[in-house]
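# Predicted model follows, preceded by the sequence.
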Amino acid sequence: MSRVPDNVNIRDLSLPGTHESCALYEGSSAGFAHCQNRNLQWQLTAGVRFLDIRCRAIDGAFAIHHGPFYQQLMFGDVLSSCYDFLRKNPSETILMKIQQEYSEDRDEYLRIFRTYMDDKGWRSLFHISRGYPSLGEARGKVVLCSKYPWVGEGLDFDDFDVQDDYDDPTQDEKKKEIVDQLNNASDASAPRSSLYVNHVSANGGFPWGWTPWSFASRLNPFTKSVLYQAPAIRPRVGVIAMDYVDSPDGDWDTADIDGIAAVSRLNEFRRPTLEVGKSYVIWNRHTGRAMDAGTAQSNVVQWTYDGLPQQCWTLEKGYADGIYTLRSERSGGLLSCKPGQTATHQGHDYHFWQIRPASNGGFHIHQDYAGLDLHIPRGSLDNGAGLEIDANTQYDWYTWCFDERVDINQSDAPGSLDIDFRVVQRGDLTYQGVYTLTNTGSETLTSWALDVTLIEGVTLDTVKGAVAGARTAPLPGDPQQADDKGAFSRLETVTLTGDQPLTPGGSTEVLCEGRLPQPGAEPAPWHIARVS
């Protein structure tokens, strides 16, 4: 959102979203409680900007649930993820809908909400108003909205214009409702009076109906195809809330952002000032796909964004002012294209370009010698479609956007940690657990950390292994809850800092010992390993 103008109101944005954003665990539901394959960190990094958070009021806190099924997160964990993302990306905003789930005491729910906001210090994370803010007002903040119940401040989700036929619709019924709501949002003149929300999700109901995946595997590809039929300059579509947001083509667990890109490309963008020597991801305004130098071929094609070096291009000065070359970070070759041929990244002529301003924040990439413009032939949406040059620039598949690289493939990053936790010994009220951390990246990690947040009533008393210490400062808003023996309770995230490097493929173990609130309880900590 860094290139969307500040004065655009959030109700006039196109926002990729997730339904049941934290529902990664199905429990004994046979798939009916499972709605996502990717966690909040991945969703936010990939471009999701609307979160649907379901909170169960229990023991003075909010546990994240889908119906009766606990999702191994607490509300503080959700807020910590949002805080961390916005701290690193202050130009962004997150629209968060919270609602009560699997609990009935409304007064207790509201009291707990106020505890999070005021006693635990999370209020400063939010933009709270009864009116829709502009993007400039909301940047760096979580915009609060709520339903079932409205929490008495912030936006009321019941005021939104919502399509959410979730209760076992037929495919044809649901598809029609999705298209009708897209048309409603697009046809509404700006500024709109409310925000349009379009749920692509549905659930047939346990035990005989279709699961969320059964619907998503069919509705996600349908919705993506409808969105890509829209010109990039069409009016905004509001929130598109998806199950299995990483599976836009109906394939299981693909970490694909095409569905997200199909929504976000429909926003109005400011044109950036390009800098010589800077690396860019260059994506097509019509297809939302990135210019890709491939891994085994010399042709330059379009491909779903994956954040890898073949999709990064360095802008370099050419033989005169206003003339440039684009160098592939993968091959080191220059983008070139002869008339009637497919673009390559290994050419030695036809490689000088003029970068000319185009509509809606984009550019035309104009071949200097031939006088023709780079484009996707006939606006093809196919991965692998080759780039060509032509004289006609009236279509938006001749328009290219320049953005900075975002890493959505953490497992392929130079530094990345994989976590495995297992209980190795259990007493009536004690446990021993072992974290195994493996460097799955391509570079040695000289500095790393493990953040551990504990289930209600579980303590972390001692830590042994490859860590420098068992405690650093808690996350903002988390009070100190150590008892007189120095044990940590639920409201604190404990950071364990590594004290030895991890080579690629290397592993280390960290032993944790603590107490349980009752016999038979599971320690089941929530955790994230990170390169610090």
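Ah, there it is. All values reported here derive from a predicted model rather than from experimental measurement.
# from here on, contacts and neighbour counts on C-alpha atoms
Fine.
# Would you map the helices across the stretch 1-150 of the chain?
Along the stretch 1-150 of the chain, counting by DSSP state H, counting those that start in this stretch, helices occupy 40-46, 75-88, 106-114, 135-138.
# got the buried residues for the longest one?
It stands for helix 75-88. Within helix 75-88, the residues that qualify as buried are 75, 76, 77, 78, 79, 80, 81, 82, 83, 85, 86, counting by 16 or more other CA atoms under 10 Å.
# A further structure is provided below for comparison with the first:
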Amino acid sequence: MGNWFGCCGNAQDDDYWNVTHRKIGSDNPDWMSKLQNPDRLSLAGISIPGTHDTMARTTFFQCAWCQSLSLPDQLLTGIRYLDLRCRYYRNDLLIYHGCCYQDSSLRGCLLEMKTFLRTENSRNECLLVRVKRDDDVHDGNPRLENREFCELFRLILGQVNDEENNLFWLEENIPTLDVARGKIVILRNFDRQPEDEVPLGIPYGTLRIEDNYAQNSYSQRFEYTRNHLLLAQEENNLPDLFLTHSSAVICKMCPPRESARRLNPMLYNFINEQGGRLGIIAMDYPGPGLIKRIIQNNLFS
């Protein structure tokens, strides 16, 4: 990224946030394979590091970047929740952040995830992937009907799936870890036809979600994050899948990198004092220390 973000100062602590590269020795390619009681452990009971706007890192407008690491590098560092925003274009679903095309497609992202899950070290991992339909902004492309969008989505999954047809979890219930191993668990953030009886993933709206990103101060923003994480711990016996965002928009002049520089240390320090289920935490520019600390909030065999 160079020195484009002059407002970010010199506080480049890569324990908290990532700038341009994956830190040597920080990989966690197989951490899920070591969790206790996978046959009884619901995915809702795991503390899972994730990225918000996973692919927002390639547009010319760097103020719209939310990550610095490539998708394969994110997976190697231990990220297991991915956030993909799709828009229809010429019989394909491309990845966007707002109006900015991210030089990637849903098919391409899923293929990279498949490669990760089929490697020896990572075959017992699973990935939770939010697929959001994000084509409400008028850009001259025709907007597909729900039925057409679902058909295209199924077509892309079929093109990516393996010969055993075993890569995707498309049921609407939350599986246990042993059932989800080696799979991409789809969190469906788009509508499907009411009469369509074939599931297309866990409905995103059934998650317990915190995403109050627009606040007046970083401390105010973090209070929402903190309270939701505490709720996830207090309601540890419930089957709900919690998703907490740590991203923020404090002012139009502060890019996501600046918000991550401020908020990620707060998040790290808070998690360092906690124990128990946190659910999914979706972050901008998460550093290896922060990712590791979330992973360590689980019980290992």
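Structure received. Quantities reported herein were computed from a predicted structural model and do not represent experimental measurements.
# Name the nearest of the buried residues of helix 75-88 of structure 1 relative to residue 336 of structure 1.
Taking CA to CA as the measure, residue 336 of structure 1 lies nearest residue 85 of these, at 37.4 Å.
# what's the counterpart of that closest one in structure 2?
Using TM-score structural alignment as the criterion, the counterpart of residue 85 of structure 1 in structure 2 is residue 116.
# looking at structure 1, where would I find the counterpart of the longest strand along structure 2?
Longest strand of structure 2, by residue count under DSSP state E: strand 81-89. Strand 81-89 of structure 2 corresponds to residues 50-58 in structure 1, going by TM-score structural alignment.
# Now that stretch: buried residues?
50, 51, 52, 53, 54, 55, 56, 57.
# From the residues you listed, pick the one nearest residue 196 of structure 1.
Closest approach to residue 196 of structure 1 among the buried residues of stretch 50-58 of structure 1 (CA to CA): residue 50, at 12.0 Å.
# Please report how far that closest one lies from residue 259 of structure 1.
14 Å (CA to CA, to the nearest Å).
# Could you double-check that residue 15 of structure 1 lies in contact with residue 242?
No. Residue 15 of structure 1 lies out of contact with residue 242 (CA atoms under 8 Å); the separation is 11.1 Å.
# quick one: what's aligned to residue 242 of structure 1 in structure 2?
When structure 2 is aligned by TM-score structural alignment, residue 242 of structure 1 is paired with residue 283.
# what's the answer for residue 188 of structure 1, then?
Residue 188 of structure 1 maps onto residue 235 in structure 2, by TM-score structural alignment.
# tell me, how many neighbours does its match end up with?
By other CA atoms under 10 Å, 12 other residues sit near residue 235 of structure 2.
# try the one 3 residues further on
Using other CA under 10 Å, the number of residues around residue 238 of structure 2 comes to 11.
# do the same with residue 153 of structure 1
Using other CA under 10 Å as the criterion, the residues surrounding residue 153 of structure 1 number 12.
# same question, residue 172 of structure 2
Residue 172 of structure 2 is flanked by 17 other residues according to other CA under 10 Å.
# which one in structure 1 is aligned with it?
Residue 172 of structure 2 maps onto residue 130 in structure 1 when the alignment is built from TM-score structural alignment.
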